[in-house]
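A.B. asks: Sequence first, then the predicted structure:
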Amino acid sequence: MIFHQTPLVGAYLIELEKHADDRGFFARFYCENEFKSKNLVSHFVQINNSLSVRKGTLRGFHYQIPPAAEVKIVRCIRGALYDVIVDIRPSSETFGKWFGIELNSDNRLMMYVPRGFAHGFITLKDETETFYLVSDFYSPKNERGIRFDDPWIKAEWPLQPIEMSERDKNLPYFEPMGGDLADLHQF
């Protein structure tokens, strides 16, 4: 695996290191030793799979607060999506900044999303399927979210969403200057 630092502190793109021959290729999707050597979280408790039927389906921004704050490794295994992460750690030098990149079944890139980041994506093709590892169990009482079109974050999406859950449509705006950041100071 090849780890590429993103512009956001602690977040990485992971590229498969392929060993190819006439049959195709072999590559590791995950190696505990390699993650540990980079001082990254290496213990995962869930592997999740999502399918979005229509191009333009938006999911996010989602995150969990401590004690259930989670690390995610996200990969698109069919179709294509634009994956976006936002650093919401108040003490981080990249607080409030976002980063986005296309993940698709051809480039096989993975996004390492650290604790203290909100995560979302929009599908770029019909029948887009996503596979991701999660370091902490889903905890509804610790789950939070931010609207995808938050005016402070100013994430630039490649297309307008045509499909969203009611929950995601009603997520709050992020309020770094006047909102309650007590939950975020735990990151």
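C.D. replies: On my side now, so go ahead. Here the structure is a predicted model, which is why all the values come from computation and not from measurement.

A.B. asks: C-alpha from now on. contacts and neighbour counts both.
C.D. replies: OK.

A.B. asks: quick one, strands of this protein?
C.D. replies: When secondary structure is read from DSSP state E, the chain shows strands at 2-5, 12-15, 19-21, 24-26, 46-52, 58-64, 72-78, 80-87, 98-104, 110-113, 117-123, 128-134, 143-145.

A.B. asks: Dump those strands to TSV, plus distance to residue 34 and mean neighbour count.
C.D. replies: As requested, these are exported to TSV (distance: least, CA to CA, whole Å; neighbours: other CA atoms under 10 Å):
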stretch	distance to residue 34	mean neighbour count
strand 2-5	9	14
strand 12-15	11	20
strand 19-21	17	9
strand 24-26	17	10
strand 46-52	19	14
strand 58-64	25	23
strand 72-78	14	23
strand 80-87	23	25
strand 98-104	21	20
strand 110-113	13	25
strand 117-123	22	26
strand 128-134	16	20
strand 143-145	29	17
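
A.B. asks: quick one: which of those is nearest residue 159?
C.D. replies: Across those, residue 159 has its closest neighbour in strand 117-123 (8.1 Å, CA to CA).

A.B. asks: re the thing from before, would CSV of the strands of the chain with distance to residue 155 be doable?
C.D. replies: Shown next, in CSV, are the strands of the chain (distance: least, CA to CA, whole Å):
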stretch, distance to residue 155
strand 2-5, 19
strand 12-15, 18
strand 19-21, 36
strand 24-26, 35
strand 46-52, 21
strand 58-64, 11
strand 72-78, 19
strand 80-87, 8
strand 98-104, 6
strand 110-113, 16
strand 117-123, 10
strand 128-134, 21
strand 143-145, 15
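
A.B. asks: Residue 158 is nearest to which of those?
C.D. replies: Here strand 80-87 is closest among those (CA to CA), at 7.5 Å.

A.B. asks: ok and that closest one relative to strand 128-134, angle-wise?
C.D. replies: 40 degrees (axes from the mean of the first three to the mean of the last three CA atoms, to 10 degrees).

A.B. asks: dropping in the other structure now:
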Amino acid sequence: MKITNTPLKDCYIIEPTVFEDERGYFFEKFNEKKFEDLTGMNGHFVQDNISKSSYGVLRGLHLQKGDSAQAKLVSCLEGRVLDVAVDLRLDSPTFGKWFSLELTAENRLQLYIPRGFGHGFSVLSKSAVFSYKCDNFYHKESEGGVLWNDTDLNIDWQLPVEDIILSEKDKNLPPFSFKNF
């Protein structure tokens, strides 16, 4: 397992060591002890989620607030997505900054997103299956988020605007300036 810093504090790219031969491949998707040794951060996860989406779907920017805040370890199991993390921690030196990374079934990269971050992704392939490991349980009343096309953040989702498909909830998230996170 190789862990690489991103420009955002406490947000990491995780690249597994892959063993391939004529039969296929094997890799350790996550190892809590190695993660904690390499980052000094807690890597204990309690909930796994899977979503499937078609091209143009944009999910985000979401977060859980307060005692229900969640760190996430995300990966793409099928297809291609552009994954986006936004530091929404008011006391962070990278507050208001975002980072994006293309996650694919082929590159097997994962992104660790700490508590206090907004998270979203756009589907760049015909369809995509996306995996989230969360370190806290989902709590509907603690949902929060930031509008996907907020002009202060100016995120490039790598999709033509006319191709973007949003849920009603995501269309109505508050702008970054509201600091409702």
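C.D. replies: On my side now, so go ahead. Note that the structure is predicted; figures quoted are calculated from it, not measured.

A.B. asks: ok, back up a step: nearest to residue 165 of structure 1, of the strands of structure 1?
C.D. replies: Closest among the strands of structure 1, using CA to CA: strand 58-64, at 7.6 Å.

A.B. asks: neighbouring contacts of stretch 51-66 of structure 1?
C.D. replies: 69-70, 116-130, 139, 142-148, 159-165, 168, 183-184, 186-187 (CA atoms under 8 Å, 6 or more residues apart in numbering).

A.B. asks: Stretch 22-30 of structure 1 now?
C.D. replies: 1, 16, 17, 18, 19, 20.

A.B. asks: can you tell me which two in the residues you listed are farthest apart?
C.D. replies: Farthest pair in those, by CA to CA: 1 and 20, 14.0 Å.

A.B. asks: Can you mark which positions in the longest helix seen in structure 2 are buried?
C.D. replies: Criterion DSSP state H: the longest helix present in structure 2 is helix 32-39. By 16 or more other CA atoms under 10 Å, the buried positions in helix 32-39 of structure 2 come out as residue 35.

A.B. asks: Quick one: distance of it to the chain centre.
C.D. replies: Relative to the mean C-alpha coordinate of its chain, helix 32-39 of structure 2 is positioned 19 Å out (CA atoms, centre = their mean, to the nearest Å).

A.B. asks: cool, stretch 161-171 of structure 1 as well?
C.D. replies: Distance, centroid of stretch 161-171 of structure 1 to centroid of chain: 17 Å (CA atoms, centre = their mean).

A.B. asks: ok, now stretch 118-136 of structure 1?
C.D. replies: With CA atoms, centre = their mean, you get 7 Å for stretch 118-136 of structure 1.

A.B. asks: Same question for stretch 31-41 of structure 2.
C.D. replies: 18 Å.

A.B. asks: same question, stretch 31-43 of structure 1
C.D. replies: With CA atoms, centre = their mean, you get 18 Å for stretch 31-43 of structure 1.

A.B. asks: Name the surrounding residues that touch that stretch.
C.D. replies: So stretch 31-43 of structure 1 is in contact with 1, 71, 135, going by CA under 8 Å, 6+ apart.

A.B. asks: Can you tell me which of these has the most neighbours?
C.D. replies: residue 71 (24 neighbours; other CA atoms under 10 Å).

A.B. asks: Tell me which residues touch residue 94 of structure 1, please.
C.D. replies: 8, 9, 87.

A.B. asks: I'd like the distance between residue 77 of structure 1 and residue 129 of structure 1.
C.D. replies: Using CA to CA, to the nearest Å, residue 77 of structure 1 is found at 6 Å from residue 129 of structure 1.

A.B. asks: and the alignment partner in structure 1 of residue 101 of structure 2, how far is that from residue 95 of structure 1?
C.D. replies: Superposed on structure 1 with TM-score structural alignment, residue 101 of structure 2 falls opposite residue 101. To residue 95 of structure 1, residue 101 of structure 1 is 19 Å away according to CA to CA.

A.B. asks: Ok, residue 184 of structure 1 next?
C.D. replies: Taking CA to CA, one finds residue 184 of structure 1 at 11 Å from residue 95 of structure 1.

A.B. asks: joint contacts of those two?
C.D. replies: What both residue 184 of structure 1 and residue 95 touch, as defined by CA under 8 Å, 6+ apart, is the set 88, 89.

A.B. asks: How far does stretch 151-160 of structure 1 stretch from one end to the other?
C.D. replies: Rule used - CA to CA; the end-to-end distance of stretch 151-160 of structure 1 is 15 Å.

A.B. asks: So which bits of that stretch are buried?
C.D. replies: 153, 155, 157.

A.B. asks: Please produce JSON lines containing the residues you listed, extended by distance to residue 57 of structure 1.
C.D. replies: Listed next are the buried residues of stretch 151-160 of structure 1 as JSON lines, based on distance: CA to CA, whole Å:
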{"residue": "153", "distance to residue 57 of structure 1": "20"}
{"residue": "155", "distance to residue 57 of structure 1": "16"}
{"residue": "157", "distance to residue 57 of structure 1": "12"}
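
A.B. asks: If anything else comes up later, I'll come back, but that's it for now.
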